[in-house]
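*Asks:* prediction below, plus the sequence it came from.
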Amino acid sequence: MDFVSENLLTLLILLPVFGAVGLIAHQMFWKQEEHLKWVTLAITVVIFLLSLLLLGEGGTKAGGFSFVKNVPWIEAINTNYHVGVDGLSLWLVILTTFIMPIAIISTWHAVEKRPLAFYAFLLLLQSAMIGVFVSLDLLVFYLFFEASLVPMFFLIGIWGGANRIYAAVKFFIFTAVGSLLMLVAIIALYFMHQQATGVGTFDFVTLLGSIESGTLAFSASTGLLLFIAFALAFSIKVPLFPFHTWLPDAHTEAPTAGSVILAAVLLKMGTYGLMRFNFPLFPDAARELAPIFIILAIIGIIYGALVAMVQPDVKRLVAYSSVAHMGFVILGMFSFTEWGMQGALYQMLNHGISTGALFLLVGFIYERRHTREISEFGGIANVMPLYATFFVITAMSSVGLPFLNGFVGEFMIMIGMWKSSILAVTATANWNYIATMAAGTGVIFAAVYLLWMIQRVFFGKVTNEKNLGLTDLTPREIGLMIPLLFLMVFMGVYPRPFLDRSRDAVVAIQERVVKQAGGTVEVVETFEKE
């Protein structure tokens, strides 16, 4: 057990890779494609169970990392394999390992073309995503960040819809180009540290320590440029308005498993990167540019909701809802309050669960009718009552109905923005209040577009004879939805276990940003651990 504890994060990264290699070997010797999905499912279940061991220590050290592994890798440039987990990354790693078995089962009967490559790409994608959330060396982080592009590119490009090539190329170009500037900034930090101390490093903890001690210092303009270089890569990944245009196409054309993973995990790599690297390394730039990010977040919330209202395709509607939901996450992060930042992290998890579930449900109906056009449906609650029930509950979670998970995150974000001091207070207006109320309209719009879609798809008489023969959810599909629905309710009525784990890491980042500017950090007693 000591070996597992000491190398737990490495095992979580490498097991999917070994699994992909094992699939190839299995196919070479046994040539039984039916076994591939079972082997892949078994691998991902084992990885999920292993990830639960992180709960034993992860997120319990005030501002520190657990399960740390730091060994030399490329000594010529002082690059280490340095991984660790804290309250910020803990739940995102577990979300990644939790969602993968669900994604695999969701395509149980849908993958007929090149199943070996499909499941191998899923495993490689899982490895890269976990690597992103646990890497504490900037170069290693960048490599995992870029590596995640390749499997998703092929998942969309090979197993996607009619416009899959366009969507895959657009996804790849957007994210790859943005990441190049981040690489330049990482290299710049290396040489700046070398100039200041005589030793170059990509190590995040070392760089942060040098900046906090004043050993590594740079001008305000340099800090802004470095912040922007990192933030551009992460903003595209979120995606933050106006960098969102790749997302609806990618979601619409991706296979169900790809859409679920994209919504649940890949988008969170952007918001995670902002909180993990941008805020601690460049706190002055973060505060200076916060009003711009808040404005873009509010535009994204309202724009995403308004565009979702007019979508004829259910999957595209859910895709645009992601633009709005991730706008709320950005809003909470840049409030620089504990309420807002904790709410943002919680909303990352909520979005992954609720929107991932919506994409699953859209996939279920697509397998039956091979269409996602809203006009093709109507009254299907009469023939699929269980499906309709699950869909309505999930949609209410996405809207933010009290006692469901979405309410907690949005409520905390709104309070955090209301209490924030990041925006100016003038003689005529308190802009924090105005920003909060503007974002609040997004909640109303979300209720409008989701309830209107539900009314048209599920209620009334069956308007299309093709829908009369639809069958309700199978045991496999029910089994996929039950854990997601359980989390929607549990996280809505009892968020404390999640918030307690993340609090120390979030407050450490908040203190870094606020105190650097001479401010004070308010202690929120609601989140004090028992």
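*Replies:* Arrived safely, thanks for sending. Please read these numbers as outputs of a predicted model, since none were measured by experiment.
*Asks:* contacts, neighbours, all on C-alpha from now
*Replies:* OK.
*Asks:* how many neighbours does the nearest residue to I187 once chain neighbours are set aside have?
*Replies:* Taking Cα to Cα, 6 or more residues apart in numbering, and ignoring the residues beside it in sequence, I187 has F202 as its nearest neighbour in space, at 8.0 Å. Neighbours of F202 under the rule other Cα atoms under 10 Å: 24.
*Asks:* how about the one 5 residues further on?
*Replies:* One way to gauge burial is a neighbour count; for L207, by other Cα under 10 Å, it gives 22.
*Asks:* you'd agree the residue nearest to I187 is up against I74?
*Replies:* No: with the criterion set as Cα atoms under 8 Å, F202 and I74 do not qualify as a contacting pair; they are 11.0 Å apart.
*Asks:* so where's the longest strand in this protein?
*Replies:* Of all the segments of type strand in the chain, defined by DSSP state E, the longest one is strand 66-74.
*Asks:* so what's the gap between that strand and the chain middle?
*Replies:* 25 Å (Cα atoms, centre = their mean, to the nearest Å).
*Asks:* show me the contacts for I298.
*Replies:* Shown here is I298, whose contacts under the criterion Cα atoms under 8 Å, 6 or more residues apart in numbering are 327-328, 331, 435, 438-439.
*Asks:* got the contact list for the residue nearest to I187?
*Replies:* With contact set as Cα under 8 Å, 6+ apart, F202 has these partners: 78-79, 137-139, 186-187, 189-190.
*Asks:* helices of the stretch 401-530 of the chain, start to end?
*Replies:* For the stretch 401-530 of the chain, the helices identified by DSSP state H, counting those that start in this stretch occupy 405-419, 431-458, 475-493, 496-516, in order along the chain.
*Asks:* which residues are in contact with the shortest one?
*Replies:* Put plainly, it is helix 405-419. Identification of contacts with helix 405-419 by Cα under 8 Å, 6+ apart yields 328-329, 331-332, 335-344, 346-347, 350-351, 354, 397-402, 432-433, 435-436, 440, 487-493, 495.
*Asks:* then this one, side by side with the first:
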Amino acid sequence: MILAMLIGLLFAGGVAAWVSEKINPNYPRAIALITMLLGMVLVLVLLNGSNGENELLASVNASWLPRFGISFYLAADGLSALLLSLTVFLGIIAIGSAWDEITERTGFFYFNLLWTLAGVLGVFTAFDLFLFFFFWEVMLIPMYFIIAIWGHENKNYAAMKFFIFTQVTGLLMLVSILALAYFHHNQFGTFSFNYYDLLRLETKGSLEIWIMLGFFVAFTTKL
């Protein structure tokens, strides 16, 4: 549950930062910083909760769309926890760097920043590939607005180019994910996007290469 709380905290903090600008232009950055500091506290609680008996530090698994084998499955192992810590830490650094630099539409800026970070945290903890794709796409629109509004030279061109490239390659990754779910249905009679279920798949070498390429192209383009 702590993982859902962490991601939900950033989503809620983003909305609060956006709305608070109507009250005081200085509130959004303060709310964003407080949100990330609370996020760091949750990450420290997560790290402190390890007992060494389970490879997963935390997990939450709830049915989402059972007909299609989709679940809200978040989990974190040691590597995920390290990435979560790094993401939250860099988020705090980003807010500090933008503290005096961002003076235009501050509420909307911190909304987009926190939602981007929430998407990153979701990507690092999603153990359901459909949920993984959902968080992957959650990062796209906020990043587009950050580039388009607060970018520098040729910011509109850069933002549109970023959006088109990531959308096209994101579709390739979605095709790969759907292919895995389809093969699971063929072999086991049910659709599943669960990471552990998909590990049991038996596929031919050529199919594995094409599926891998869908992920590879999406990952390299996003970077």
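*Replies:* Yes, it's here. A quick note: this is a predicted structure, and the numbers were derived from the prediction, not measured.
*Asks:* that older thread, just tell me the aligned range of the longest strand of structure 1 in structure 2.
*Replies:* Taken onto structure 2 by TM-score structural alignment, strand 66-74 of structure 1 occupies residues 57-65 there.
*Asks:* ok, now stretch 109-123 of structure 1?
*Replies:* Residue correspondence for stretch 109-123 of structure 1 in structure 2, counting by TM-score structural alignment: residues 100-114.
*Asks:* then stretch 328-338 of structure 1?
*Replies:* With TM-score structural alignment as the criterion, stretch 328-338 of structure 1 doesn't align anywhere.
*Asks:* first-to-last residue distance for that stretch?
*Replies:* Looking at stretch 328-338 of structure 1, the gap from its leading to its trailing residue is 15 Å under the measure Cα to Cα, to the nearest Å.
*Asks:* can you map out the helices along structure 2?
*Replies:* Assignment of helices within structure 2 using DSSP state H yields the ranges 2-20, 27-48, 78-98, 106-125, 129-138, 140-150, 155-188, 195-198, 205-222.
*Asks:* tell me which of the helices of the stretch 401-530 of structure 1 is the most buried.
*Replies:* When neighbours are counted by mean count of other Cα atoms under 10 Å, the highest per-stretch mean among the helices of the stretch 401-530 of structure 1 falls to helix 405-419, a mean of 25.
*Asks:* quick check: angle from that helix to helix 431-458?
*Replies:* Following axes from the mean of the first three to the mean of the last three Cα atoms, to 10 degrees, one obtains 160 degrees for the angle between helix 405-419 of structure 1 and helix 431-458.
*Asks:* between helix 405-419 of structure 1 and helix 475-493, how many degrees?
*Replies:* In terms of direction (the same axes, to 10 degrees), helix 405-419 of structure 1 departs from helix 475-493 by 30 degrees.
*Asks:* which residues in structure 2 does helix 405-419 of structure 1 align to?
*Replies:* The aligned range for helix 405-419 of structure 1 is empty, by TM-score structural alignment.
*Asks:* report the distance from that helix to the chain centre.
*Replies:* So, by Cα atoms, centre = their mean, the centroid of helix 405-419 of structure 1 is 18 Å from its chain's centroid.
*Asks:* center of structure 1 - which residue?
*Replies:* Relative to the mean C-alpha position of structure 1, the nearest C-alpha, by Cα atoms, centre = their mean, is the one of K268, at 2.1 Å.
*Asks:* wait, F183 of structure 2 touches K204, no?
*Replies:* No: using Cα under 8 Å as the test, F183 of structure 2 is too far from K204 to be in contact (11.0 Å).
*Asks:* okay, the helices of structure 2, which one's buried deepest?
*Replies:* Per-stretch averages of neighbours, counted by mean count of other Cα under 10 Å, single out helix 106-125 among the helices of structure 2, with a mean of 25.
*Asks:* next, the mean deviation of it compared to structure 1.
*Replies:* Plainly put, helix 106-125 of structure 2 ends up 0.7 Å away from its match in structure 1 on average once the two are laid over each other (mean Cα distance after the TM-score superposition for structure 1).
*Asks:* now for that helix, which elements pack on it?
*Replies:* The helices and strands touching helix 106-125 of structure 2, judged by 3 or more Cα pairs under 8 Å, 6 or more residues apart in numbering; DSSP states H and E, are helix 2-20, helix 27-48, strand 70-76, helix 78-98, helix 129-138, helix 140-150.
*Asks:* now do that helix against helix 2-20, angle only.
*Replies:* Here the directions of helix 106-125 of structure 2 and helix 2-20 differ by 170 degrees (the same axes, to 10 degrees).
*Asks:* and for helix 106-125 of structure 2, what's in contact with it?
*Replies:* 3, 7-8, 10-11, 13-21, 25, 28-29, 32, 74-76, 80, 83-84, 87-88, 91, 102, 132-133, 135-140, 142-143, 145-146.
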